[in-house]
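In: predicted model and sequence follow; I will ask about them next.
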Amino acid sequence: MSAIPMMVDLAGKRTVVVGGGVVAEKRVKTLNKKGVFITLISPSLTSTLKCMIDDEKISWKKKRFSEEDVIDAFAVVIATNDLEVNEMALQAASQVPLINYAPDVDRGNFSIPAYFSRGKLTISVSTEGASPMLTARIKADLEKGFEDDYGQYVDFLYECRQQIKRSSLPKVEKQALLKHLLQDTYKSPDQQKIFKKQLETIAEGEGVT
């Protein structure tokens, strides 16, 4: 697969996972972290997936896969341990926009990389299946550099950027302000409050709408 990293919003899109084992569980947990509602197709499930159903995070059709299960689906993940079922699902999903084929990622058209989020910040890692263990190690190393409160800093940058964009400041001054905000000092909530007050003063004087 010659893959290009992309961000896809699956909210409100029909997403089907064929399979109920450990691999399917991993895919479901990854997708569910972003609020994707999933329909599972499988005669049986892992205990973790059953708990997710009890919590109404996913729905389950307790059955063997059939072609009608992927009608109108926007994304399909095929992850059973039955080669015949996998092949049947892959053929049935030929017109589905997004297909993830767990046994061989090259036979689908999208993969689900390891990732972590801090608010609006999302960082993903992929070795395109070459070494899942290396992917996990790199992800763990990266997470150490972005603590849980990093999302609050990103939110601060977003709010300031929106206000600066709306201002009547010259473009060069807008860019200078945005670059200035990348200094580590603004990771401090106290410094963020100070800058926001300064930005309000700029807004009043420069006509932020």
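Out: Done, it's in.

In: only C-alpha atoms from now on, for both contacts and neighbour counts.
Out: Fine.

In: how close does the spatially most central residue of the chain sit to Glu128?
Out: The chain has Lys34 as the residue nearest its centroid, 5.6 Å off, counting by C-alpha atoms, centre = their mean. Note on Lys34: its distance to Glu128, by C-alpha to C-alpha, to the nearest Å, is 21 Å.

In: over to Ser168?
Out: With C-alpha to C-alpha as the criterion, Ser168 and Glu128 are 45 Å apart.

In: contact partners for the closest residue to Ser111 other than its chain neighbours?
Out: Nearest non-adjacent residue to Ser111, counting by C-alpha to C-alpha, 6 or more residues apart in numbering: Asn100, 5.8 Å away. Neighbour list for Asn100: Ala75, Val76, Val77, Ile78, Arg107, Gly108, Asn109, Phe110, Ser111, Ile112 [criterion: C-alpha atoms under 8 Å, 6 or more residues apart in numbering].

In: where do the helices sit along the protein?
Out: Listed in chain order, the helices found in the chain under DSSP state H are 22-32, 47-54, 83-92, 132-144, 150-166, 171-180, 189-206.

In: since we're on the nearest residue to Leu10 once chain neighbours are set aside, how many residues are nearby?
Out: Nearest residue to Leu10, sequence neighbours excluded (C-alpha to C-alpha, 6+ apart): Val36, at 6.1 Å. Neighbour count for Val36, taken as other C-alpha atoms under 10 Å: 20.

In: what about versus this one:
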Amino acid sequence: MNTPPYPVMLNLGGRPCLVVGDGREAEPKVRELEAAGARVTWLRRPWQPGDLAGYFLAIAADDDRSHNAAIHAEALRCNVLFNALDDPPHCQFYFPSVHRQGDLVIAVSTNGKCPALAVRIKERLAAQYGPEYAKFLTLAASLRQKIAAAFPQFETRKRVWYALVDAIRLERTQTHA
């Protein structure tokens, strides 16, 4: 990737996604895609030209990387988002290291340069953002429409939200640490 990637949270609900290969990371990627609501096909046989037709996203998850360049080229032709695990030159996107607490999602990426660093940074952040943040987000979601109705001007509403977030002190307890 020559240009810096654009960070985004991608809604895969109902989207057709393909995992090619049977490497050590294939099954976890299948599970992650399914958890995100994707319609997943897991091709455990070697890739063949034409396999990407009709897919929104594809992942090469085989320990044998010999087909990655060809799969990547087909993905570009077919407008399929593509990632070849642990092969950054053949990726259109990278998988960040992710920490989830309810609706709070913290994703850390090194753009494929050093995934171990992303994992360590994510672990440090995870120690700071525990279940209390998920609870706060549930409360914030319940207030969202009320605040929007009470403060119809965007800039005013923005100030109210920041004041609310800044006023609340979420503390980790020993049971969460």
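Out: Looks like it arrived, so ask away. Since we're looking at a predicted model, the values are computed, not measured.

In: what do we get in the second structure for the residue nearest to Leu10 of the first structure?
Out: For Val36 of the first structure, the aligned position in the second structure is Ala38, judged by TM-score structural alignment.

In: what of Leu142 of the first structure?
Out: Using TM-score structural alignment, Leu142 of the first structure sits opposite Leu125 in the second structure.

In: out of the helices of the first structure, which is the most enclosed?
Out: The highest average neighbour count among those, using mean count of other C-alpha atoms under 10 Å, belongs to helix 22-32 at a mean of 18.

In: so what touches that one?
Out: 17-18, 38, 46, 48-49, 57, 77-80, 102, 112.

In: quick one: those residues as TSV, columns for distance to Met133 of the first structure too.
Out: Below are the contacts of helix 22-32 of the first structure laid out as TSV (distance: C-alpha to C-alpha, whole Å):
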residue	distance to Met133 of the first structure
Val17	24
Val18	24
Ile38	26
Thr46	23
Thr48	22
Leu49	23
Lys57	28
Val77	21
Ile78	21
Ala79	19
Thr80	21
Ala102	16
Ile112	15
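
In: and the residues you listed, which are buried?
Out: Among the contacts of helix 22-32 of the first structure, those classed as buried by 16 or more other C-alpha atoms under 10 Å are Val17, Val18, Ile38, Leu49, Lys57, Val77, Ile78, Ala79, Thr80, Ala102, Ile112.

In: the second one touches Thr80, doesn't it?
Out: In other words, Val18 of the first structure. Yes - look at Val18 of the first structure against Thr80 with C-alpha atoms under 8 Å: they come within range, at 6.5 Å.

In: what are the contacting residues of stretch 51-70 of the first structure?
Out: By C-alpha under 8 Å, 6+ apart, stretch 51-70 of the first structure touches 16, 18, 32, 37-44, 76, 85, 88-89, 92-93, 96.

In: let's see 7 Å
Out: 16, 37-44, 85, 89, 92-93 (C-alpha atoms under 7 Å, 6 or more residues apart in numbering).

In: which parts of it are buried?
Out: Met52, Lys57, Ile58, Ser59, Trp60, Phe65, Asp69, Val70.

In: from those, pick the one nearest Thr201 of the first structure.
Out: Closest approach to Thr201 of the first structure among the buried residues of stretch 51-70 of the first structure (C-alpha to C-alpha): Lys57, at 45.4 Å.

In: map the closest one across to the second structure for me.
Out: Matched to the second structure by TM-score structural alignment, Lys57 of the first structure sits unpaired.

In: what of Ala11 of the first structure?
Out: In the second structure, Ala11 of the first structure lands on Gly13 (TM-score structural alignment).

In: once you drop chain neighbours, what's closest to that match?
Out: Gly37 (4.2 Å).

In: my read: that neighbour touches Gly14, true?
Out: Yes - counting by C-alpha atoms under 7 Å, Gly37 of the second structure does reach Gly14; the two are 5.9 Å apart.

In: roughly how far apart are the residue of the second structure positioned farthest from its centre and Gly102 of the second structure?
Out: Of all residues in the second structure, Ala150 has its C-alpha farthest from the mean position, at 33.5 Å, by C-alpha atoms, centre = their mean. Shown here: Ala150 of the second structure relative to Gly102 of the second structure, a distance of 27 Å by C-alpha to C-alpha.
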